[in-house]
Each structure stands twice: as C-alpha cells, then as structure tokens.
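Peer 1: coordinates only, sequence not included:
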C-alpha cells in the first residue's frame, strides 16, 4: 500500500504572492507542488500568519485545488514576531513539530525549504538533521523560462548520512584523522589506550565541560591536553590560547596572583596590574597540571570561576570574566585527598565528569616500538639531520625496552630522553649496537641508583624536575628528618642543632616552617606522606 505524501511548508509571502489571471504566468513554489506529474502531493501542511496573509492563503489554497484536486490543504496559523530572529523561529517550529501527530508507518514527510526566510530554512534543516522532523527536505526551482503551466523542477535531500557512502566515508576518515592528532600521529597498538582516545575525541568535539587526566609522571598528560586544544582549534571551537601551568610550582601567596591576577598595590611588590592565567586563557584552554597541589583557597576560587566564569583578582573588589575550558592533570588520588581534607569535594565533583587515566609505559609495552619511531622521527625533524637504527641495534634496544628489566620510571618521557641521547651520539646518522649497549648500561646504572624513590616525588610530582640538584638533596634530607620526628619543633631541633647552640634564643619550628614554605610545603603535608 502506497504511503501518503505529506509536505510541510511556509507560505511564500513574496514568491507565492500574485493575483488576477496573470498569476498563472508566474512560477509560485507552493502552487507548483501540485503541478508535477511525477510528484503526487496528498496533503500540504501550510504555515502562515493568518492575521496578515489570510487572503494569500485563500488564493494559494484555491489554486492548489484547481491544479491538484486530490491534495488536501491544512492551514496552521503561525505568527512570528520577527522572522529573522533565529531563536524565536526555531522555538516556534520546534513546538509545532512536537505537537504534530506524525504517523511514519502511513505517511512520508517532506519539508519544503524553498519558501520562508533564510533563518526559517536553516531551522528546518536543523530540525530534520536532528531527526525532530522524521523526513526529508524538498527543494523546488523555477523553470528556466517562465511560461504558463510550467511547474519547474523538484528534488529531495535525505540528511541520513548513512545513505551516502562517500559522505559517510569522509566523516569516518575525519574521525580517524582527529584521533591520530590526539595520538600525535603515533600508530598506537594498545587496545585500551586506543578506546580511551576514541572517547576523548568524541568528548573533545562535543563538550566544553572540564576534563580530568590522571596517570603517572611522564604518561603524556600535558601532550594530550595540547592535542585536545589543537583539535578544538581546527574545528573553530576555541579562538583563544592554550595556557599551561604546573600547580606544584605555584607556592605561597604568589599562587593566587598567578592564577587569578592582581591589581596594582594589592600587596608589596605589586607595582602594576597582572591579568593572571585564567584571564589569559579566555576563549581558550587552561591546563592545570598537578591540580591536587593547589591550596584550598585557590580551589574555592577556581570552582567559582568554572561555574560563574567570573572571579575577583587579588586586591580587587570587582569581578573579571574569563570563559575558558579546563583540563586538569594529576598523578595523585584526588578521592583520597578529599578524604584527607586536602582537596575540595565539590571541585572534584565538577572535574569528575570526564575522567581518563593514562596508562604508564609498563602497561603499554606494545606501544614502545611506534613511540620509538615517533621520537626518532621528531628528533630528526627538529635537528634537520636524519638518524636511524641499524637492524641489529634496533632489535637489541627493543628487546631491552620491552623486557621486565626495563623500569622506565619516567614512562614516555624517559623513553624520549633515551632516544635523544642515542640520536645525538650517532655518527653518520646510524645508531649502532655499540651505542645501544652503552645506553642500556647507562639506564641500568641509573635505575639502580634511583631504586630508592625520592621522598619528594609524592610531595612535588613533576615539579621535582624543576629543582636544582643542590636544593633537591637538601630538601630530601629535611623531609626524611621530618618523617622521623615527633613534632615540628623536634624536627627543627634536629636539623638546626649546631646553629642553635650559638644563639641565646631560637625558634627552630618557625625556621623549619619557613624553609618548607619556600617549596610550597608545610608540616602537615610532609607528615601525611608515608
């Protein structure tokens, strides 16, 4: 049984308008729908403003009845206060369709997009593309030469992309290209990682909500955040900048100023206004690595900035605005930090909508080989000097790199550093087995020396790399003493035993407190790390 063919359309206040016998010499798109021998119109749902165009509706209805007696014309009164107001037109058409009794088993539906303003045509398109209208688009065109009785041409457009293989293939290839971008072009083989990247690609292109990247140091959190920004930039979703900061480097009073800015005179040394990182990231992407290192005050203001897009700079009683997208990174368990009172549960709830854990190198052994090729290619490109392994050297390095002996504590960062050393030392652009053996011996020795994990790693995270070796050695000893001491004062007496004998009055606890504050640490935090 043939389905009834039903067309929805708006009366053309200009194109359909004509009167007198001469109107048949003019092509009128709505009337022409009933004039095609190869297009059977069973019903037209005609939308018009009855207060202004009732007479035109009468004429069009009568002429349709004359050329196509089998066509039923159903008129719907639709008043548009401003036909060029997108929001108003869309809402009006959306509400009309929601209230319509569609019967797709019995009828085929089309939207006549030749009439109506460009705004209305766009709204019809969106309603059909989103499947709020269960049908196709219908486009009519006038004949090349106007003459009585010529209906012109018609064509339909089905927005179901699955029906168009070549278009669907383009969309599929674009998604593959987008995922390659997120992976820096590396042909990764780890199935779990690839599935995660597929979802991140979907979320990145459809959502502006915060994203939380978890994983060990060197797992690639910063690089992935940059690639998300580049993807959104390519799709014209973020006109602003990519702004990155390691929160472990924001210490003391300067943390608030660095993030939220300050006004001139806010504190001693504030000689001029400072925009701050959040304002610098307006219309762009802000990557806060090691977000678990932020103080509670900074966390509270960051939460407000996320929810309201407004916040006050230090020293100001007036808010400023910044509409940024946030990606946060951490190698800590933020849930545990919440339980310990070091991280706000409401901020974690705001960040936890899209959370992804980046696996370390030990969990992605099959990806060592493609990453090895990527790092070597990157070095060659940056140095304008082609370097490659010989066959035996490559096999030997991969055998070691993928063995249980290879610890890679810094994950992909360590692998990249190893490749850089090999490429730099390669003579005539060839990495030999002798070079590989030397590098393997160096890595083994380094990992033996570093087998005792620094007590600073859980406290500073990636910021540990920014410390001078002198400060690192000194701070490690201070932290070890604090771990054994019963109190802040007890630790201070142990650390400053020699110098305190030379003074009549001492405050070892205050001296130690100030020393720890130089590195953004305090007694409670140091003692909390086992």
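Peer 2: Here it is on my side, so go on. Worth saying up front: this structure is predicted, and the values here are computed from it rather than measured.
Peer 1: contacts, neighbours, all on C-alpha from now
Peer 2: Fine.
Peer 1: state the distance from the residue nearest to residue 428 when sequence neighbours are not counted to residue 438.
Peer 2: Ranked by C-alpha to C-alpha, 6 or more residues apart in numbering and with sequence neighbours excluded, the top spatial neighbour of residue 428 is residue 387, at 8.0 Å. Noted for residue 387: a distance of 17 Å to residue 438, by C-alpha to C-alpha, to the nearest Å.
Peer 1: comparison target, given below:
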C-alpha cells in the first residue's frame, strides 16, 4: 500500500481542549483521524494561522501520542479575513501549486471537517479540480453518543464526480482559457474552428484517460500538440511518468515488435540483453504513437491488447509485462479508408476513434499565419540567442504573400518555421528587409514548384509556346531537359538520351541530334543548362 497523507485545517474550536486527561474524552477531529485502526496516516499536513500556533503544537503532540508512525508537518497559512472567499481560495491555490505532490507514490486525503465554511468549500473545489490530487475526508462524532465514549469518531472518504460551482465559474473559465492557451503554446490563434477544437481537446485531456487520435497532414503540429497535452496533464498531476514519442513509420520488420514491446535475452539473433521496450518506458506517463497507420497488423493487435488490458507479451518472453500509460495516436492517413482496404484493424480503429481531432493545415488557417510568424521569431531568438524582427514594409509584403492563395504551404508549420529561420539567418543586422523577403518568396516558389512535380517548362517557354505543345510532347521535352541538367555537356546529354540506338548506327553525332531536338521548341543548350 502507498503511504497516506492527510491535508487539513486546524479546528480552532473543534480541536481545542483544556490540557489534561479530560481532553481524551471528547472528539477532536484532527486528533481523531489518527485514532482509527482502519485508517493508516503516515503524514499529516496541518494548516493553521499564526495566532493558533500553541493549539497546533498541542494537537500535533497528541497525534504523535496516539499514532507514533504519523509524521505531523505544521504549515502556517494566514488570512486577513478567513471568511473572504477570494483570499482563501487564492492562497490555497498557491499552496496546492507549490506543494510537490506525487500521486503515484502517495495517496492523499483532504480533510474538510475543520476550518471555516469558506475554507472547507475551497478545499472541496480545489480537490474537484485536481489541484489537490486526492479524495475528500469527512469526519464526525458517533451519533447518539455525544462524542464522549469515542474520541475517534467516524470517517468517510469521498470520491468526487461533481459539476463545477457557479460561484467560481469565472475563475474556472480563466483556468480553462489558460489551459487552452497552454495547448496552443501561447499563440493567439484566430481561426474559430481551430480554437473550438482546442477547447474540446482541453476538456477531454483533463477529464478522460481514453486514447486520443490526432489526424492531419504532415507538419500540422500533431507532435507538438501531443506533447502540450502531456504537459498540461502533468501540471494537473494526472500523469507522473515520461512522454514517450514513437514514429511508427520507422518501425519496420522484426524490429518493430522488439522496439515497442521489448524482448528477452536470446529471443533472436542479436538479442544479447533484455530490452524493456517503449511501452514499458511510458509506464505511468504518456505514449505518442505518431503515424500509427504505418504499423503492421500484428503490432496493431498487441497495441490494442496493451490499451485495453495494460498488458502485453515481450518478444521471446513466457510472462506478460504491464504498463499503465495514456495513449495519443497521430496519423496523416485516413484510417477509415485503411480499415476498408484491410491495412488497419477495425477493432483498434474503433478503440481510437472515441476522441478524434483533425488538425487543419496552415493553408486552411491563413488568419493564424501572422501570430505564428511572431511565434517562430521568438523560437529563433531562443535557439540562436539573437532577436530578429521585420521592418514594417517587409512584414507587410511577406504576410501578403503568405496569406495569399499563391502560398500553398505543403509542409504546413514546418515550411513556415524553415522560412522564418532562413530570413532571420540571412539578416545579420537583426532586421528582415524587403530584399530578404523577396528572395525568400522566390525561394518558396521554386521549392513548391519542384515538390508539386512541376516540369519546369514554364521557366523556359512563354505561355503561348507551352499552349501549342501536345501533352505527349511536353512529357518527352521535360524528360530531355531533366537529362540535360544532369549532364556536364551537350555531348554527354546526347549520349545519355540516345544510348540504346547508338549500337545500330554507323556514325553518331548525338550532340547535333539533341541540338536539333531542342531547336524544335526554340531552345538552346545554354537555355536548358542554365
């Protein structure tokens, strides 16, 4: 069993008694907690005001007398007005945030019998919101006995599942807004659909341990969002273990099973030692399986078992291993289509599909480009120790291009990060000017043209000439130009392009043959090689 820590206020009235043997004949809540045979208390955090220090010392001494194994820690907490709800809640919230709670190592009971009614309400609310990661502890004297015959009284531990109180709705709305901003890395995003999705993710992250599926194109921010979800849950004491990220696209063949689930020494050639595996590394923490659609069907089956039963069989082992982790899965594939095609298990998809969120690409959130531009400049300053900014005209020109339909952003936020990094690096004076922006816009156009499979003919021929070329001839011409650009001379390009027919000709002038071919389209070697 884990050690038990009780947190509660000193009862300035209920815990008070004249010093002497008679004090053991009446019920005193804080002392009575330590007198139950069925409630072991290893540590007692007793909150008290400065004016009640003498009583706190007496209660601490009596607790140690009835329960020598209980360590009493006195914590002074003063209020200007113990009935001021805002003051009491604020100071208790500060106490909860500063206390190094470890729910994996200790169980916590929050005693709500003592203290003012305001203090009791605040303890309840902080416990319900998981700032105090425990259960409520309620104590009372035995009914009908007047408390005299049983100084221990009775106790009850309460698990909370309650709605939030309207009286502090504003505070919780602020806390929710802080959590949403945390998930967005503090970026003031403007896309209404994205903001609604983040609001839902915040609620799911703090209220559910079920798997979460993040869908979206490469570079849309799935990995960063998964890590922020983990950090938010850790901040609220909902996870204690590490964040383990796995790119499933890199797990291929026999090594996939070993990497995920571990193996025993001698399980296969090369297994010279036991390997715990990534699932066990994520125990009590969070496992992010990025590109989960790339896993094989056998690995999918074992992942499903690990999600549902928290158990799995390492490679070569005859005994199951256990790991209690929370799962986030990411994919840029349509898993529904993968199920229909037989490439993904329908039972695993059903298990993952409870909480599914589709992250839009940057091109679908053009109004968020400006705040993300500032975020990337801040990241560059953190990485390089050098603050860089735009001048006004340069910023206007870059945003006009970045938010236009011409900017495709196929790599999404990775493209934006790379673009900002290039401009900031090429601006040693600390100011990105219009010339730097124009160079970057040209670079992006070329990069996106190459990535889209553009044949590049538009840079060589005017639109009217391109319109006169049949699609068949255009494919052939694009191939010829690509071969020319890989060659060091016209002759080398000719030999490459006409190599198959060379053996059937008595004489060959491949360079002249290629020159004449290019001339059909009003092109020269110099045009193409450049």
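Peer 2: Received, thanks. Since the structure is predicted, the reported quantities are computational estimates derived from the model, not experimental observations.
Peer 1: who has more neighbours out of residue 387 and residue 438 of the first structure?
Peer 2: residue 387 (21 against 11; other C-alpha atoms under 10 Å).
Peer 1: now for the equivalent of residue 340 of the second structure over in the first structure, how many residues are close by?
Peer 2: Following TM-score structural alignment, the counterpart assigned to residue 340 of the second structure within the first structure is residue 339. Counted with other C-alpha under 10 Å, residues neighbouring residue 339 of the first structure total 11.
Peer 1: how about the one 5 residues further on?
Peer 2: Counted with other C-alpha under 10 Å, the burial measure for residue 344 of the first structure works out to 21 neighbours.
Peer 1: which ones are touching it?
Peer 2: Residues in contact with residue 344 of the first structure (C-alpha atoms under 8 Å, 6 or more residues apart in numbering) are 296, 299-300, 338.
Peer 1: what kind of secondary structure is the residue most central in space within the first structure in?
Peer 2: Taking C-alpha atoms, centre = their mean as the criterion, residue 204 is the residue nearest the geometric centre of the first structure, at 3.2 Å. Assigned by DSSP: H, G, I helix; E, B strand; the rest coil, the conformation of residue 204 of the first structure is helix.
Peer 1: just to check, it is in contact with residue 232?
Peer 2: Yes: with contact defined as C-alpha atoms under 8 Å, residue 204 of the first structure and residue 232 form a contacting pair (7.0 Å).
Peer 1: all the strands of the stretch 351-500 of the first structure, residue numbers only.
Peer 2: Secondary structure of the stretch 351-500 of the first structure (DSSP state E, counting those that start in this stretch): strands at 354-357, 388-389, 430-431.
Peer 1: so what secondary structure elements neighbour the first one?
Peer 2: It refers to strand 354-357 of the first structure. If you count contacts as 3 or more C-alpha pairs under 8 Å, 6 or more residues apart in numbering; DSSP states H and E, strand 354-357 of the first structure packs onto strand 211-214.
Peer 1: ok, average deviation of the helix or strand following the strand it packs on from the second structure?
Peer 2: In the C-terminal direction, the helix or strand that comes right after strand 211-214 of the first structure (DSSP states H and E) is helix 221-234. Compared with the second structure after the fit, helix 221-234 of the first structure shows a mean deviation of 0.5 Å (mean C-alpha distance after the TM-score superposition for the first structure).
Peer 1: angle of the helix or strand following helix 221-234 of the first structure against helix 221-234?
Peer 2: For helix 221-234 of the first structure, the succeeding helix or strand toward the C-terminus, using DSSP H and E, is strand 242-246. For strand 242-246 of the first structure against helix 221-234, the angle by axes from the mean of the first three to the mean of the last three C-alpha atoms, to 10 degrees is 170 degrees.
Peer 1: quick check: strand 242-246 of the first structure compared with the second structure, mean distance?
Peer 2: Mean for strand 242-246 of the first structure is 0.8 Å (mean C-alpha distance after the TM-score superposition for the first structure).
Peer 1: so what secondary structure elements neighbour that strand?
Peer 2: If you count contacts as 3+ C-alpha pairs under 8 Å, 6+ apart, strand 242-246 of the first structure packs onto strand 285-289.
Peer 1: with the second structure superposed, average distance for the strand it packs on?
Peer 2: Strand 285-289 of the first structure sits 0.6 Å off on average (mean C-alpha distance after the TM-score superposition for the first structure).
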